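S.K.: Give me a 3D structure for the following:
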Amino acid sequence: MGNELLPVRPLRRDDLPVDTIELARFMIGKYLVHDLPQGRLTGRIVETEAYPVGDSTSHAFVGRRPHNGAMFLSRGHAYVRLTYGLSYMLNMSAEEAEVGAGILFRAIEPLEGLPLMEARRPGVPLRDLARGPGRLTMALGVGQSFNGRDLCTGSGLWIGVIETREAPIGVTTRIGLSREMHRRLRFFEPGSTFVSGPRRLLPMPHGGA
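M.R.: Here you go, the predicted model:
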């Protein structure tokens, strides 16, 4: 492909489903892009989790607070949180403004800007560059300063799409929770080696949330 960039079209807010679960499903096969002075970082989204309204595991469950305000913005805004003092997690707000819900980006397949990603995660195989939410943010260079950013602008850190045929989407239970573990709110690209978590948790794409 040379220096030609992938033909990723920015997603606008009106393109995004309002419902949190549908949004998490919709984002599989879409793209996360981070434009930097050094070049563009692009990855296809292969795994998400939904944290809908009323979910007791959601950071929005306690109501709007200074630390979770980005979850109450209209759908398509970044909510970045630090987990266990170690890793940043990139989420995106869902629903209408002031509702409080979101989806978690769990994994991407790195496609563009691989040298820049590898510089942030030296010695790591391609498969593991962004396989898992903490690895994803490290590879893309996303930290707390991105909290509240509008991901529908087509600049900086943004979400996009390439017009292709619709692919199958798998669904299973979420990972690493102590409550509401039974809910089928984790979506993934079947067959992708870039999806995180144990292989046994990745059934073929038949089922629903």
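
S.K.: Going by C-alpha atoms from here, please, whenever you check contacts or count neighbours.
M.R.: Fine.

S.K.: in the chain, which spans are strands?
M.R.: In the chain, the strands defined using DSSP state E lie at 9-10, 31-36, 39-51, 78-83, 87-93, 102-112, 157-161, 170-172, 186-188.

S.K.: Next up, the contacts around the nearest residue to Ala50 once chain neighbours are set aside.
M.R.: Spatial nearest neighbour of Ala50, excluding adjacent residues (CA to CA, 6 or more residues apart in numbering): Ile103 at 4.5 Å. By CA atoms under 8 Å, 6 or more residues apart in numbering, the contact list for Ile103 reads Thr20, Leu23, Ala24, Thr48, Glu49, Ala50, Tyr51, Pro52, Asn91, Met92, Ser93, Ala94.

S.K.: Can you add distance to Gly132 and give the strands of the chain back as JSON lines?
M.R.: JSON lines is the format used below for the strands of the chain (distance: least, CA to CA, whole Å):
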{"stretch": "strand 9-10", "distance to Gly132": "24"}
{"stretch": "strand 31-36", "distance to Gly132": "14"}
{"stretch": "strand 39-51", "distance to Gly132": "9"}
{"stretch": "strand 78-83", "distance to Gly132": "13"}
{"stretch": "strand 87-93", "distance to Gly132": "9"}
{"stretch": "strand 102-112", "distance to Gly132": "5"}
{"stretch": "strand 157-161", "distance to Gly132": "18"}
{"stretch": "strand 170-172", "distance to Gly132": "16"}
{"stretch": "strand 186-188", "distance to Gly132": "12"}
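
S.K.: one more to put side by side:
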Amino acid sequence: MNAVELEIGEPDDAARRILGGTITVGDVSVRIVEVEAYGGPLDGPWPDPAAHSFRGPTARNEVMFGPAGRLYVYLSYGMHLCVNVSCGPDGTAAAVLLRAGEVVAGHHVVESRRAGRGPRSARVEAGWARGPGNLGRAMGVSLEDNGKDVFDASSPVTLDLLERPLHEKIVGSGPRVGVSAAADRPWRFWVLGSPSVSSYKRSPRAAAPGGSEA
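M.R.: From the prediction side, this is the model:
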């Protein structure tokens, strides 16, 4: 598997391609069960006012401008590290936010990182990496991982894609969570039936459903 697979099609195609894949950091591996696609600026092929890259490249978002397969890690609300994977050709902004996952290896490590969530149980484990901030904490990523090539076997963070995308019958889709612009764009995808998928929350700053630019 390599970055070329993410460059074929639009950001939502890349999001579907990543869904079901496995991201690994050290001893911890997480199966990705929820993702969101994001585009770029007005002069790009996928204008997206909800994307960090909408106003052009900055020191913070430059990884979004490619090449594909690079980790884009940013701090949200001064406390949550969110993990994305760039998916556009070099120079073109697009990325996929990893919203939620199921821990498949390194459970003891994640349990220590998520201490305070209650006695270990299937319900507690399902919430370890539910939501982008929790996923980043469970994985133990840092801002130093920003820009790493997830398809390089020597990288501290690697991504293994499935041999083929998940069948559409087991994939849900809908609007992205918490964005105030382009709030109706159906670029969020999740594995149906997974207990680790987060709940949909519409931004109070977004227009009423149907009234937002898609």
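
S.K.: In structure 2, what sits opposite the residue nearest to Ala50 of structure 1 in the alignment?
M.R.: Taking TM-score structural alignment, the alignment pairs Ile103 of structure 1 with Val96 from structure 2.

S.K.: Show me the residue sitting in the middle of structure 1 in space.
M.R.: In structure 1, the centroid-proximal residue (CA atoms, centre = their mean) is Phe105; its distance is 1.9 Å.

S.K.: I am assuming Arg186 of structure 1 contacts Val171, so please confirm or correct that.
M.R.: Yes - Arg186 of structure 1 is within contact range of Val171, at 5.5 Å (criterion: CA atoms under 8 Å).

S.K.: Count residues in the vicinity of the aligned partner of Ser74 of structure 1 in structure 2, would you?
M.R.: Using TM-score structural alignment, the partner of Ser74 of structure 1 in structure 2 is Pro67. Counted with other CA atoms under 10 Å, residues neighbouring Pro67 of structure 2 total 21.

S.K.: So Pro67 of structure 2 sits against Val85, correct?
M.R.: No - taking contacts as CA under 8 Å, Pro67 of structure 2 lies outside contact range of Val85: 10.0 Å.

S.K.: Val198 of structure 1 and Arg65 of structure 1, how far apart?
M.R.: Let me fix one detail, which is that residue 198 of structure 1 is Pro and not Val. As for Pro198 of structure 1, its distance to Arg65 of structure 1 is 34 Å (criterion: CA to CA, to the nearest Å).

S.K.: for Leu86 of structure 1, same thing?
M.R.: Computed as CA to CA, the Leu86 of structure 1 to Arg65 of structure 1 distance reads 22 Å.

S.K.: Which of the two has more residues huddled nearby?
M.R.: Between Leu86 of structure 1 and Arg65, counted using other CA under 10 Å, Arg65 has the larger neighbour count: 12 against 8.
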